[in-house]
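Undergrad: Coordinates only, no sequence provided:
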C-alpha cells in the first residue's frame, strides 16, 4: 500500500476563512501555504472512503489533526508523482497541491476543558497567540509546579505542557489522560478555585 499524508488548514494562517469550505471545480489549485502536514504513514489502504473512515473512527496514534472534514487534503504517494484529493461536501475532488509551500508550523497536543462537557484533546499551533485565539476574550494564565500551564476564561480552559525558557511542548499521553480524568465533570469555577497556589497573569 502507498504512503499517505494528511494536510489540514491552520486556523491562525487562514485569513480568508477557507477552513471547512468546499470546492466546486476538479483540478482547482488550493493554497497549500495555509496547510500543515498532520500525518504521514501507511494505513493499509489507498481507498479514499476507507481512509476517511479511519481518520474519523480510529485515529492512528501519530495523527496530529482533527477528524477528517471538508477542506482537508489527502495525498496518496505514487510514481512518478503523488495524487492529491480535497475532502469536499460530498466525496473527493482531485486537486493541484504544492507541498513545497506547506507550512512547517509545529502543532502540539493540548487538552480543552469546558463547563459541562467532557474534556477533549486538540492540536494547536505552538504559539501563545493560538491559545488566546482558541479561548477568546479575557484570558488568564496559571503555571503549575509540574510543568503544566493553563490558559482559561469563564467559558473554557486550555492545558499545555511547559518547555524550556517559557516555551511549550505537547502534553504526553499520561498528562493528557490525568487532566481529562481530573476535570471530566468539573465546572470552570471549580478549576479556578484549585489555582490558589499558582501564579496568575492577566492578558
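TA: On my side now, so go ahead. Because the structure is a prediction, the values reported are computed rather than measured.
Undergrad: From here on, just use CA atoms for contacts and neighbour counts.
TA: OK.
Undergrad: ok, residue 45 touching residue 51?
TA: Yes. With contact defined as Cα atoms under 8 Å, residue 45 reaches residue 51; the gap is 6.9 Å.
Undergrad: Which residues are in contact with the residue nearest the centre of the chain?
TA: By Cα atoms, centre = their mean, the chain has its centre lying nearest to residue 123, at 2.9 Å. Going by Cα atoms under 8 Å, 6 or more residues apart in numbering, residue 123 touches 64-66, 107-110.
Undergrad: Output those as TSV; include the columns neighbour count and distance to residue 33.
TA: As requested, those are exported to TSV (neighbours: other Cα atoms under 10 Å; distance: Cα to Cα, whole Å):
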residue	neighbour count	distance to residue 33
64	23	18
65	25	17
66	15	19
107	20	15
108	20	19
109	23	22
110	25	23
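Undergrad: Inside helices: which ones of these?
TA: Judged by DSSP state H, the contacts of residue 123 include no members of helices.
Undergrad: What residues sit buried inside the helix or strand harbouring residue 131?
TA: Residue 131 is part of helix 128-135 when elements are defined by DSSP states H and E. Of all the residues in helix 128-135, those buried under the rule 16 or more other Cα atoms under 10 Å are 131-132, 134-135.
Undergrad: Same question for stretch 11-18.
TA: For stretch 11-18, by 16+ other Cα under 10 Å, it's 11, 18.
Undergrad: ok, structure two:
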C-alpha cells in the first residue's frame, strides 16, 4: 500500500506543529487540515493492507529505524499520513482518521 508522510514545515511549526487534533480544531475553529503548511517528507510502500498495522509500523520506522534517505524530524503528534485512499492524523493517543484535507 502506498503512503505519504506529511510533516508541518519548519516555518509553521510554532503555530501548527505538535498539536492534538482536538487542540488544533479548538484553536483554528475548523476540522479541515490545511496541507499548505505541511511538506511531504517521505513516500514509499508498506507491505500490509491493514491500515492500523501499517500506521503502527510507520510510527516505529519514523521514530526508531529511520530510512537512510529520510531527512526530517521523527514522526510526532500533528503529522499526517496519506495511506492508500485514506488520511490519518498522528494524534496524542494513536491515530485519528481525517476526512477533509485542504491543499
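TA: Received, thanks. Computed from a predicted structure; not experimentally measured.
Undergrad: so what number do they get for TM-score?
TA: Aligned and superposed, the two chains score 0.78 in TM-score terms (TM-score structural alignment, normalised by the length of structure 2); 91 aligned residues with a Cα RMSD of 1.9 Å.
Undergrad: okay, and the helix holding residue 131 of structure 1 goes to which residues in structure 2?
TA: Across structure 2, nothing matches helix 128-135 of structure 1 (TM-score structural alignment).
Undergrad: can you check stretch 50-68 of structure 1 too?
TA: The aligned range for stretch 50-68 of structure 1 is 57-75, by TM-score structural alignment.
Undergrad: quick one, helices of structure 1?
TA: 48-57, 128-135, 173-182, 188-193.
Undergrad: In structure 2, which residue range corresponds to the third one?
TA: Correspondence between helix 173-182 of structure 1 and structure 2 is not established for any residue, with TM-score structural alignment as the criterion.
Undergrad: in terms of contact count, name the helices or strands touching that helix.
TA: strand 107-114 (3 or more Cα pairs under 8 Å, 6 or more residues apart in numbering; DSSP states H and E).
Undergrad: can I get the helices of structure 1 in a markdown table with distance to residue 23 of structure 1?
TA: Shown next, in a markdown table, are these (distance: least, Cα to Cα, whole Å):
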| stretch | distance to residue 23 of structure 1 |
| --- | --- |
| helix 48-57 | 17 |
| helix 128-135 | 26 |
| helix 173-182 | 36 |
| helix 188-193 | 39 |
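Undergrad: so which of the ones you listed comes closest to residue 24 of structure 1?
TA: helix 48-57 (18.6 Å; Cα to Cα).
Undergrad: The closest one against structure 2, how far on average?
TA: In the superposition with structure 2, the average deviation recorded for helix 48-57 of structure 1 is 1.0 Å (mean Cα distance after the TM-score superposition for structure 1).
Undergrad: Give the buried residues for that helix.
TA: 48, 51-52, 54-55.
Undergrad: chain center to it, what's the gap?
TA: Centre-to-centre, helix 48-57 of structure 1 and its host chain are 17 Å apart (Cα atoms, centre = their mean, to the nearest Å).
Undergrad: So what touches it?
TA: By Cα under 8 Å, 6+ apart, helix 48-57 of structure 1 touches 43, 45, 60, 67-68, 92.
Undergrad: for stretch 93-101 of structure 2, same thing?
TA: 31-35, 55, 86-90.
Undergrad: Turn those residues into CSV, including distance to residue 11 of structure 2.
TA: Converted to CSV, these look like this (distance: Cα to Cα, whole Å):
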residue, distance to residue 11 of structure 2
31, 22
32, 20
33, 17
34, 14
35, 14
55, 26
86, 27
87, 23
88, 22
89, 20
90, 20
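Undergrad: ok, back up a step: of all the contacts of helix 48-57 of structure 1, which comes closest to residue 23 of structure 1?
TA: Of those, the one sitting nearest to residue 23 of structure 1 (Cα to Cα) turns out to be residue 92, at 9.5 Å.
Undergrad: counterpart of that closest one in structure 2?
TA: Aligned partner of residue 92 of structure 1 by TM-score structural alignment: residue 95.
Undergrad: how many other residues sit next to that match?
TA: 19 (other Cα atoms under 10 Å).
Undergrad: what's the distance between it and residue 77 of structure 2?
TA: Note on residue 95 of structure 2: its distance to residue 77 of structure 2, by Cα to Cα, to the nearest Å, is 9 Å.
Undergrad: Thanks a lot, catch you later.
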